[in-house]
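Participant: Pasting the sequence and the predicted model now:
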Amino acid sequence: MATGDETVRLTVAQALVRFLAVQFSERDGTRHRLIPAMFGIFGHGNVAGVGQALLEADLRATAPDRNEMPYLLARNEQGAVHAAAGFAKTTNRLQTLAVTASIGPGSTNMVTGAALATTNRLPVLLLPSDGFASRRADPVLQQLEDPRTGDISVNDAFKPVSRFWDRINRPEQLIPALLAAMRVLTDPAETGAVTICLPQDVQAEAHDWPVAIFAERTWHVARPVPEPIALDRAVRAIRASRRPLLVTGGGTVYAGASEALREFATATGIPVADTQAGKGAINWDHPCAVGGVGATGSRAANDLAARADLVIGVGTRYSDFTTASRTAFADPAVRFVNLNVLAFDAAKNCAASVVADAREGLRALRAALEGFCVDDAYRDEVRQRNGAWQEVVDRCYSLGQTPLPAQTEVFGALNDLLEPTDVIVNAAGSMPGDLQCLWRASTPEQYHLEYAYSCMGYEIPAAMGVRMAKGDTGQVVAVVGDGSYQMLPMELGTIVTEQLKVIVVLLQNHGFASIGALSESVGSHRFGTRYRMRSRQTGRLDGPDVPFDLAANAASWGVTTLRCNGIDEFRANYAKAVEIDGPVVLYIETELNGPHPPSSGWWDVPVAEVSELDSTRSARADYESAQSKQRFHL
């Protein structure tokens, strides 16, 4: 055992890698490597620092699975952060990945990924390189100079999108920075992007480190229990309600509280609606499950929300899609009870707030509500509304549309084909709306949607992270439209390099279905939402479709690519994809204009107040009418 006086001489980068390799998280008696690998791309800012340290770790390895910090070569730094976020989401935030990047553009490529992680409350560790702390070579290649001060770099852009940020200007600063970083990564309430900026000269600088800092360290992930007085307030509010509705968010899933939620719903009869992050927390066929709520929710959930006298939010942050831009909960006397591990979210809508872990909070609520149950009439209404909605889902899944299927038919096929241990990954465009309305999730792990930041390009790199987290269990299916595909297709190369089994479903409709429909609804004629050639006659983007071949592009990355002509061939090719040893892209063309599921919610997108266009003036009138229904819950 090392004494407090023992030291070892290492560079800052070597110390960093050695420290990260021995950090563990623990919850409910189960221990995990907190950061089991590091993504990155090397440049002059990190190749001789973190890169050299990772090389030493690789050379010390006695077998491929014994490397203390495996290195994964990404194609784009933003994609690497998305992969880390997907990994963290799949492990219920008990593990994550680190990402190293070079100075300048390599580092700022990660800013979008950082914002996504923090918005979604997902832990990621970002290690952007920086200029010279000594300033001997000021300005270095790719350094942004600020005439006002020498103490700012592009890495300061990470501050507003990080939950913790620090810059290591001297070696000894690394120890407190790393300890603080691990605390934030493992704090369910405070987690998000953690950014530690590493000047390139400091990375290579040697220091005598106390050996004790490299001992294995376990960070215990807390499960805060409800304060008795807060629990009593919540219980009194629930007992006084007649039409309660529970809205479950991502916090329920991350806390592993699905079983507690099902037991709570069964005992009380309270219907349960879900957000994008909370879908699957209760199985779709549970008698109390009513589907998605809000702007892209089901008719069943939204009708119940409109008449609810009490809303119980569990692990949700009440985004505008969940609240239909503050129009979903329409009862003038509606009140809120919020159970959340983060006090900031628990206090929203002037709620009776219970700051606690979702699992522990639900268990406490259930015990305290012994004997409470909604009346039979309300149970019957929930059952009837949900039954009617399931008929809508069946129709959307089986339109039989020709010559091109609607994307809802693709989702119907996938919903039939995916097993409970499989995962569907999606993020942006019209797909999340269709999926929240229609997807029948049987388990919390099956539905992996990133909609807090709704970042195009998330799907493929995130699926890579999901696969890494799941090991060989089940299929990982990334569903991506042609618009999102063109943002970050290059991580297909990383998937091939790492020999990861990912199935990518690529839907080609030659445009942006979601924004096109939105553009039309606000009177803007789908302007700028089609992939069209510029016409030499009109000078506008209204010529023929752009003749790109995305299937050929996917194949160029080394991925087996199967073209699907219609839903029957898609189903057959999916079965082939499952059997193929390696990644597969299933390419299918779909109808740009849908149809999509019938809407029952509103989303606040301001329409031009004055316009030369009749369509815009008409849309403005509709907007003002809808806006009049918005309200603050006081």
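Facilitator: Cool, the structure landed.

Participant: When you work out contacts or count neighbours from here on, use the C-alpha atoms and nothing else.
Facilitator: OK.

Participant: so where do the helices sit in the stretch 101-250 of the chain?
Facilitator: 105-108, 111-119, 174-185, 200-203, 228-240, 250-254 (DSSP state H, counting those that start in this stretch).

Participant: nearest to S398, of those?
Facilitator: helix 250-254 (29.6 Å; C-alpha to C-alpha).

Participant: The closest residue to A551 other than its chain neighbours and Q173: what is the separation?
Facilitator: Nearest non-adjacent residue to A551, counting by C-alpha to C-alpha, 6 or more residues apart in numbering: Y587, 6.1 Å away. Y587 sits 50 Å away from Q173, going by C-alpha to C-alpha, to the nearest Å.

Participant: quick one: which of the two has more around it?
Facilitator: Comparing Y587 with Q173 by other C-alpha atoms under 10 Å, the one with more neighbours is Y587, at 25 against 13.

Participant: Now name the helix or strand holding the more buried one.
Facilitator: strand 584-589 (DSSP states H and E).

Participant: helix or strand right after that strand?
Facilitator: Following strand 584-589 in sequence order, the next helix or strand is helix 614-627 (DSSP H and E).

Participant: Please spell out which residues along that following helix are buried.
Facilitator: By 16 or more other C-alpha atoms under 10 Å, the buried positions in helix 614-627 come out as 616-617, 619-620, 623, 627.

Participant: In stretch 276-294, which residues are buried?
Facilitator: Buried residues in stretch 276-294, defined by neighbour count with 16+ other C-alpha under 10 Å: 276-284, 287-294.

Participant: The residues you listed in strands, which ones?
Facilitator: Using DSSP state E, 289-292 are the members of the buried residues of stretch 276-294 that sit in strands.

Participant: for comparison:
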Amino acid sequence: MTVVATPPPPVDTELTVRLTVGQAVVRFLVAQYVERDGLRNPFFAGAFGIFGHGNLAGLGQALLQHEIDAARAHTAPALPFVFGRNEQAMVHSAVAYARQSDRTRCWAVTTSIGPGATNMLTGAALATINRLPVLLLPADAFATRSSPPVLQELESATSGDITVNDAFRPLSRFFDRVNRPEQLPAALLGAMRVLTDPAETGAVTIALPQDVQAEAFDWPEMLFAQRIWHIRRPPPETDAIARAAEAIRSSVRPLIVAGGGVVYSRASEALASLAERTGIPVAETQAGKGSLSFDDPRSVGAIGATGTSAANELAADADIVIGIGTRYSDFTTASRTAFANPDVRFVNINIAALDAVKHSGIGVVADAREAIAALATALGDYHVDADYRVLAAELATEWDEKVSAAYRVHDPSAPLSQVQVIGLVNALAEPRDVVVCAAGSMPGELHRLWRTRDRKSYHVEYGYSCMGYEIAGGIGAKLAAPDREVFVLVGDGSYLMMPGELATAVQEGVKIIVVLVQNHGFASIGALSESLGSGRFGTEYRYRGGPMDGERLPVDLAANAASLGVQVMRANTAAEFADAVKHAKDADVSTVIHVETDPQGSAPDSESWWDVPVAGTSTLESTREAHETYLRWKQLQRNYLRPSGD
């Protein structure tokens, strides 16, 4: 006789709700919250999107329904939709928002399949390199493969499941493709795990086939319950702090290098206290600029290839470098020539283990604020000698005097240099106002010269140095900090990459002040080309005439900006510029201030280096000379392989 076991009756029947996959995504995102230091807030601030056939009936319909439901309830939508002009730019706006929010808030970005999706690849790389959270929701080809090849589908002769969205895999910290509704909960929860992890965050991509987005399914109500994700502050290991403290106590010329981790951890006060008590001078990376106010007695400013003479002189002799929240990019280390002491050692405090072990350093894997507090206790009464304190202060003062001289406008009626434009913005902005920049010659000049007076007033994207970021980034920064003025500094080259988001600013009523510096070409690459012996070839906007040396193109960027609906002012002297800034600050709409400058103007330099190879052989004398200079610098490069525990 065969006995068939009868399963017991269910104890409880789980409630379900019927929604499309797109509707389920929206409802899930609304229910996600984060908490850090006892402060709780919704994680997703909204969704940027451009609709096409791939996402219109799925996420597009879901976002429309969400807005209609909110209007009927007489409330603001919990996930407001913003229609962008360029998919890459939408990711930049989302990333800038996350950065300005110290990674405690995030945006989703939805696009159609094909070029709409792949346009986001640059933004994904930028987010992941800078370790800033953004959720990318590109549409994908039909999961059912009912009528292949569909419009914009990539066909492969060797695999049936490859789509253009697979290009996101190496650029994302987490990637998933939802081919069936049942897969969605795991994908969404996996995405949240990474987005809220301060060490692992970056671009998160969930590819959603267009047929799956519109498919209805019975979802467990529990999926849409409010979830609170706690952003961790991992404390340091006691032994690691002890090793770090021992190394620092044995040093005579220590130097702190503050990176973006200090800012995101909100560790500025702890850092200022440690520096004041020990007398250790503090230099800053691009992402770490603003960790200390520029006039803090321990601040020596920017370090590395775009650094100050003060920071780089101290770096050259430092016997121990205490990197806090820095990934030691080539600009920070001046391509491994900045820290020239043959006995230099490193202490690396970082929430990411990858960065904590760089340069054979003593690694402290921890939250920056927690580690600084523990290190301060472990150091006890340690402090540097008075002579070293005095030296650091004198070097900082000397540099500040150079900045004042560079900023000074001797003739208010004369045309402005780019450095003078930066100086005027710096003087006319309030301490809490935000400056946004990303590419060209201005990031280097801002790093050296900008006088930061607030932890969140400096917003220069230099992990990827992406042309076109500025205007979109300014929108994101303003959305995150509506109580601050946002000054976008952008050159003509970067402006021409992505000006269309000015229309988005007008559409959303987002006020930004764009300072558009017109120097008729790529000033930064022009200067680099000249230093490499290539004479600014192909870097200026000119008619063809020989090797691109004809007359300048009649490009009117002010007229272009005006056509996009913003207020435009032309200002070519200091007096005109000051009036324009005042007018822009008083206005409640976005303003573009157009300024003509000299593309070959100079700024004070620290004579540092950046490793860009020079042609090993050439018929050009200028190239041969540049190659000889390059070889001399290469001899100064270090490998930093000496174990710091020795």
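Facilitator: Happy to help now that I have it. Nothing here was measured: the structure is a model prediction, and the numbers come from that model.

Participant: Can you calculate the TM-score here?
Facilitator: The TM-score (TM-score structural alignment, normalised by the length of structure 1) is 0.98; 629 aligned residues with a C-alpha RMSD of 1.2 Å.

Participant: any idea how far D604 of structure 1 is from the residue most central in space within structure 1?
Facilitator: Computing the C-alpha centroid of structure 1 and ranking residues by C-alpha atoms, centre = their mean puts E450 first, at 3.1 Å. Per C-alpha to C-alpha, E450 of structure 1 is found 20 Å from D604 of structure 1.

Participant: Also R526 of structure 1?
Facilitator: The gap separating R526 of structure 1 from D604 of structure 1 is 18 Å, by C-alpha to C-alpha.

Participant: Check R620 of structure 1 too.
Facilitator: As judged by C-alpha to C-alpha, R620 of structure 1 and D604 of structure 1 stand 12 Å apart.

Participant: Equivalent analysis for V202 of structure 1, please.
Facilitator: 48 Å.

Participant: Same check on N349 of structure 1?
Facilitator: 18 Å.

Participant: Show the contacting residues for A338 of structure 2.
Facilitator: Neighbour list for A338 of structure 2: 304, 312, 315-316, 608 [criterion: C-alpha atoms under 8 Å, 6 or more residues apart in numbering].

Participant: mind listing the helices for the stretch 251-400 of structure 1?
Facilitator: Here the stretch 251-400 of structure 1 has its helices, by DSSP H, counting those that start in this stretch, at 258-268, 299-307, 343-346, 358-368, 376-397.

Participant: Could you tell me where the shortest one falls in structure 2?
Facilitator: With the alignment judged by TM-score structural alignment, the segment of structure 2 matched to helix 343-346 of structure 1 spans residues 353-356.

Participant: which residues are contacting the matching stretch?
Facilitator: Contacts of stretch 353-356 of structure 2 (C-alpha under 8 Å, 6+ apart): 326-328, 348-350, 362-365.

Participant: Let's have these in CSV, adding neighbour count and distance to E87 of structure 2.
Facilitator: Listed next are the contacts of stretch 353-356 of structure 2 as CSV, based on neighbours: other C-alpha atoms under 10 Å; distance: C-alpha to C-alpha, whole Å:
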residue, neighbour count, distance to E87 of structure 2
T326, 26, 29
R327, 22, 28
Y328, 21, 30
N348, 30, 37
I349, 34, 36
N350, 27, 32
I362, 23, 42
G363, 26, 39
V364, 29, 38
V365, 25, 36
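
Participant: List just the nearest of the residues you listed to I113 of structure 2.
Facilitator: So of these, ranked by how close each gets to I113 of structure 2 (C-alpha to C-alpha), first place is R327, at 34.2 Å.

Participant: how close does the closest one sit to N130 of structure 2?
Facilitator: To N130 of structure 2, R327 of structure 2 is 10 Å away according to C-alpha to C-alpha.

Participant: now swap in F48 of structure 2 and tell me
Facilitator: Using C-alpha to C-alpha, F48 of structure 2 is found at 20 Å from N130 of structure 2.

Participant: ok, those two, which is more surrounded?
Facilitator: Neighbour totals were compared for F48 of structure 2 and N130, and F48 leads with 24 against 21 (other C-alpha under 10 Å).

Participant: which stretch of helix or strand covers the equivalent of the more buried one over in structure 1?
Facilitator: If you follow F48 of structure 2 across to structure 1 using TM-score structural alignment, you land on F39. Assessed by DSSP H and E, F39 of structure 1 sits inside strand 38-40.
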